[in-house]
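In: dropping the sequence and predicted coords here.
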Amino acid sequence: MSEGVLLGERGRTLLRIFGAIVGLSALMSLPSLLYALANGEATAVAFLEAMLLSGAVGFVLWYPVRHARYELRLRDGFLIVSGVWVIAVLVAALPFMLAEPRLGLADAVFESASGLTTTGATVITGIEQLPRSVQLYRMVLHYFGGMGIVILAVAILPMLRIGGMQLFRAEATGPQKDSKLTPRIADTAKALWLVYTGLVVLCALAYWVGGMDFFDAACHAMATVATGGFSNYDASFGHFDSALLEAIAIVFMILGGLNFGLHWYAWRRATLGHYLADSEVRQFLRIVVAASLVVALSAWWGGRFEHGGEALRHSAFHVVSNLTTTGFGTTGFADWPGLAPLGLMVLSFIGGCAGSTTGGMKLARVQMIVRQGLRELKQLVHPKGQFLVKVGGKRVSESVVITVAGFCTLYVLVFVAIMLALTATGVDILTAFGATTATLNNLGPGLGEVATTFQAFDGLQLWLASFAMVAGRLEVFTLLVLLTPQFWRD
């Protein structure tokens, strides 16, 4: 078979996959459509229109090339994952334009990108006044985006034959993307989704027992385990003003911030000992405790809270929320005194553990890059010495260290580029820093004019922020590799 025929078959296969994913993305409107029909909300028409439109487009793309077959390569995985996320964001924006709050294109794309990437930033105020079907829709976006739309496709649509391992490697987060829980990649994706959904159900039940009504409990559970941060209220978790609910949220945000492979092993082997045996988990918990104490002392001494217990309660919540890049808030932190605001924003760069639903660079990478830096210091003192980078007592190969160093460098460069682009559009430096941190790290709340919402941003600024959210969710490499000339050379 000639190269031209192969390239044609490759293009037809990619088109078949994109068409199927467009159709799959249309189903994200289904829960809200059913809720609207059951409760007589006028938004049912908008959700039905969004489903039919995107479903029709997906069918038109898929049907003519439904028999195309081509063995995908890793580079195809990058292209498909990036394309799928762009498509899903555009499809998910339709209900925001057709139903209340009837957003413009840039605002709707920002809101859908924020939901699917589990960022939790918003351009909407008066959220509690929105129809409940729209409130539910925002949370459903978190649910699907938390584990990843592509992993969902690999889990439930193996008949697409879309090269599961290539997509899994491009979609999964963290430095160890080749590890599989089961021999078949589709079974791995299903296992992850089973654990993820189980945690959502447990979290919803805990919220319900803790005092939320069932609707709020279900919605906030999806946002918590997905480490998303959307809420049904403008005041976020501050609306409930409940130490019990905040404690429940802390527990499940931490669970969402841990490697889901550990949860799977805990379920299969009925054991919890492996959690503390994992060096990344231990370091994660140390950061939570240390940062909570430091932030609490800073806020208390600065006079933000009258009592030390109150300072620790709100500081611990915001530390876990920011470290896991969830973005829930109780009192907000942008106006806290001392190092608290900047310190909390910096935590989002670390993020949670590899293999979690969090954003940021991931703690495993931060551990490696810090230990690589310390090794270089030792090498300067002892030029002839042989020093190894170890994580969890095991040597990390030089290739992994180099890859992690390259990732961190590129991540910082992308951060600087987006921040400079925002300042070039007229955004002040504090707001540009806060907005870039909030979007690239998939955090949600920022500093300056974006401390609570992104309503102050215009169209171009929202498009930049939307790009940052998708780039952060795909961990930079997956999206930026498409911009290199080498990628498009066969």
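Out: Perfect, thanks for sending it. Residues are numbered from 1 along each chain as shown.
In: drop to CA atoms for contacts and neighbour counts, all remaining ones
Out: Will do.
In: would you state the strands of the chain in chain order?
Out: Along the chain, counting by DSSP state E, strands occupy 390-391, 394-395.
In: for those strands, give me JSON lines that also has mean neighbour count and distance to R286.
Out: Shown next, in JSON lines, are the strands of the chain (neighbours: other Cα atoms under 10 Å; distance: least, Cα to Cα, whole Å):
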{"stretch": "strand 390-391", "mean neighbour count": "14", "distance to R286": "16"}
{"stretch": "strand 394-395", "mean neighbour count": "10", "distance to R286": "20"}
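In: comparison target, given below:
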Amino acid sequence: MHPAVILRILGMLLMVYSSTMLIPAMVALLYNDGGEKQFLSAFIITLVSGLLCWLPVQNQKQELRVRDGFVIVVLFWTVLGCFGAIPLMLGEHPGMSPTDAVFESISGLTTTGATVVANIDALPKSVLFYRQQLQWFGGMGIIVLAVAILPMLGVGGMQLYRAEAPGPIKDNKLTPRITETAKALWYIYVSLTIACGLAYWLCGMSAFDAIAHSFSTVAIGGFSTHNASIGYYDSAALEMITVVFMLLAGVNFGLHFLAWRRRRLDTYLTDPELRFYITVLLLISALVFIGLLITSEFSQFWVSLRHALFQTVSIATTTGYGIADFSTWHPMLATALLMGSFIGACAGSTGGGIKAIRVFLMFKQGLREMRRLIHPNAVMVIKLSNKAVPDRVIEAVWGFFGIYLISFCVLFLSMLATGLDFVTGFSAVAACMNNLGPGLGEVALHYGNISDTAKWILCFAMLLGRLEIFTLLVLFTPMFWRH
């Protein structure tokens, strides 16, 4: 462990992050909403804090170890979540309490999309933009950008990439050098954002709303500039554009890179995780669609299909947009949608949840165990794309799932201890741990009415989900701190 090197990198990253607060300050000046002071103050506080961390250890340049990478990733998310809350506490709007501000900031950075704001439409444009910007940087940007920049600052980045990259197989690189890998992912991310924003604008959104929603769509975040979310526009065309880009953002970005490099669309068709991901979304959409028809929730066939498709893709990819309050639907339908968020998007995407590849591997392992009951002496291998999956990977997937369930149960019981009812407590933990956002019961619309204790528990759940359990929990093991 190299505390001086960790402090140096944290200081540099804080200084880089401070510059992003100048963007909403310019938005405040553009729309004359009076928010420039709070963002400029936050910029100065963050910059000075980063400088104070960096100056005493600026010459420390030892090589990073794997344990250093874990500490930096966790520290960066927690520290950045706290510094990201500063603009939300300063000024009259929104003038949040420290707890609410940290909750909103961490929710944005982890792309959860859970909010404590009851009336989003009343927020100044600068604050609205800042919330969307938090999600965009959190979705793919912060760590990947840091990995791309760190080598230029004389610090290796492979340890950071291994600690943060999602999915059960973390050592696969798209390009030979980690810097080039980070840049490749970043270019894809920016390109999708621009395409999404242009599509929104061409279909009727204002330029401000198009940019803001492109940030949270590609980040699979779910923050919106309106209380009614995408439902505010009541446009089938906008909803279908949102569905397309939520689907694209939920795909492994490594797969996007390979398809672009090979100039072949069949790269997508041959990927087993993507096929499983699409199959799950189609099955849940069909279930919800049939349920909406049976319960007569909507009077028209096509309206039911539209709502079923949009809400399924939004919830199952852990985006969290809405065109209707799904919590008021039949309990079976609302629960089915929430359960979809446990599977989540693909590994290597900006989505949350357990990840489709892990669920797919657990399903294949379950089938293998049933076959072994019939043929106990047979040698059976689990394959993906005709390649055998090492047993070590299968063990890691089951280990992840076991720790996930234990963590969920502990957090759920903790939420019940704060006085919440069963439905609210269960859905709040599910929505935050899966980085989804909207829940059921008291947290269907916003999280402003729950206790501060519950909000801090959910902040931990959001970080746990975004860092995929092990990255955060490993810091709480005595073995990690032994020399």
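Out: It's in. Not measured: the values here are computed from a predicted model.
In: mind putting the strands of structure 1 into TSV with distance to T439 of structure 1?
Out: Listed next are these as TSV, based on distance: least, Cα to Cα, whole Å:
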stretch	distance to T439 of structure 1
strand 390-391	29
strand 394-395	33
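In: just tell me which of these ends up closest to L297 of structure 1.
Out: Across these, L297 of structure 1 has its closest neighbour in strand 390-391 (31.0 Å, Cα to Cα).
In: how about the helices of the stretch 351-490 of structure 1, start to end?
Out: Counting by DSSP state H, counting those that start in this stretch, the segments of the stretch 351-490 of structure 1 that form helices are 363-381, 398-424, 429-440, 459-473, 477-480.
In: what about the third one, how far off from structure 2?
Out: The one in question is helix 429-440 of structure 1. Aligned to structure 2 and superposed, helix 429-440 of structure 1 gives a mean residue distance of 0.4 Å (mean Cα distance after the TM-score superposition for structure 1).
In: now do that helix: which elements does it pack against?
Out: With contacts taken as 3 or more Cα pairs under 8 Å, 6 or more residues apart in numbering; DSSP states H and E, helix 429-440 of structure 1 sits against helix 340-350, helix 398-424, helix 459-473.
In: which bit of structure 2 covers the shortest one?
Out: Translated: helix 340-350 of structure 1. Using TM-score structural alignment, the residues of structure 2 aligned to helix 340-350 of structure 1 are 333-343.
In: what about the helices of the stretch 351-490 of structure 1, which gets the closest to M345 of structure 1?
Out: Across these, M345 of structure 1 has its closest neighbour in helix 429-440 (7.1 Å, Cα to Cα).
In: and the closest one, which stretch of structure 2?
Out: By TM-score structural alignment, helix 429-440 of structure 1 lines up with residues 422-433 in structure 2.
In: stretch 216-227 of structure 1 now?
Out: Taking TM-score structural alignment, stretch 216-227 of structure 1 hits residues 209-220 over in structure 2.
In: R358 of structure 2 matches what in structure 1?
Out: Using TM-score structural alignment, the partner of R358 of structure 2 in structure 1 is R365.
In: next, count neighbours for that match.
Out: 25 (other Cα atoms under 10 Å).
In: surely it is in contact with V404?
Out: Yes - using Cα atoms under 8 Å, R365 of structure 1 makes contact with V404 at a distance of 6.0 Å.
In: tell me, what's touching these two both at once?
Out: Shared contacts of R365 of structure 1 and V404 (Cα atoms under 8 Å, 6 or more residues apart in numbering): P175.
In: Provide the aligned range in structure 1 for stretch 299-306 of structure 2.
Out: Stretch 299-306 of structure 2 maps onto residues 306-313 of structure 1, going by TM-score structural alignment.
In: how distant is the matching stretch from the center of its chain?
Out: Offset of stretch 306-313 of structure 1 from its chain centre (Cα atoms, centre = their mean, to the nearest Å): 30 Å.
In: mind listing what's buried in that stretch?
Out: Neighbour-count burial for stretch 306-313 of structure 1 flags E310, A311, L312, R313 (criterion: 16 or more other Cα atoms under 10 Å).
In: neighbours of the closest residue to L75 of structure 2 other than its chain neighbours, how many?
Out: Closest residue to L75 of structure 2 apart from its sequence neighbours, by Cα to Cα, 6 or more residues apart in numbering: L10 at 7.9 Å. L10 of structure 2: 22 surrounding residues under other Cα under 10 Å.
In: gap between L10 of structure 2 and S49 of structure 2?
Out: Distance, L10 of structure 2 to S49 of structure 2, using Cα to Cα, to the nearest Å: 10 Å.
In: contact partners for the aligned residue in structure 1 for L90 of structure 2?
Out: Correspondence of L90 of structure 2 to structure 1, assessed by TM-score structural alignment: L98. Applying Cα under 8 Å, 6+ apart, we find L98 of structure 1 in contact with A46, F47, A50.
In: one more time with 7 Å
Out: By Cα atoms under 7 Å, 6 or more residues apart in numbering, the contact set of L98 of structure 1 is A46.
In: what do you get for G338 of structure 1?
Out: By Cα under 7 Å, 6+ apart, G338 of structure 1 lies in contact with S298, G302.
In: now for the residue sitting furthest away from the middle of structure 2: which residues touch it?
Out: Residue farthest from the centre of structure 2, counting by Cα atoms, centre = their mean, is N377 at 43.0 Å. Taking Cα under 7 Å, 6+ apart, we find N377 of structure 2 in contact with no residue.
In: hmm, back to that, contacts for the match of helix 340-350 of structure 1 next, please.
Out: By Cα under 7 Å, 6+ apart, the residues outside stretch 333-343 of structure 2 that reach it are 288, 291, 312, 315-318, 326-327, 353-356, 359, 434, 436.
In: go on, stretch 22-35 of structure 1?
Out: Contacts for stretch 22-35 of structure 1 (Cα under 7 Å, 6+ apart): 44, 47-48, 51, 54-55, 58-59, 87-88, 91, 133-134, 136-137, 140.
In: to what extent does stretch 281-288 of structure 2 diverge from structure 1 after superposition?
Out: Counting by mean Cα distance after the TM-score superposition for structure 1, stretch 281-288 of structure 2 comes out at 1.2 Å.
In: what range in structure 1 does that stretch sit on?
Out: Taking TM-score structural alignment, stretch 281-288 of structure 2 hits residues 288-295 over in structure 1.
In: how near is the residue most central in space within structure 2 to G11 of structure 2?
Out: Compute the mean C-alpha point of structure 2, and by Cα atoms, centre = their mean the closest residue is T111, 3.7 Å away. According to Cα to Cα, T111 of structure 2 and G11 of structure 2 sit 23 Å apart.
In: sweet, I'm off.
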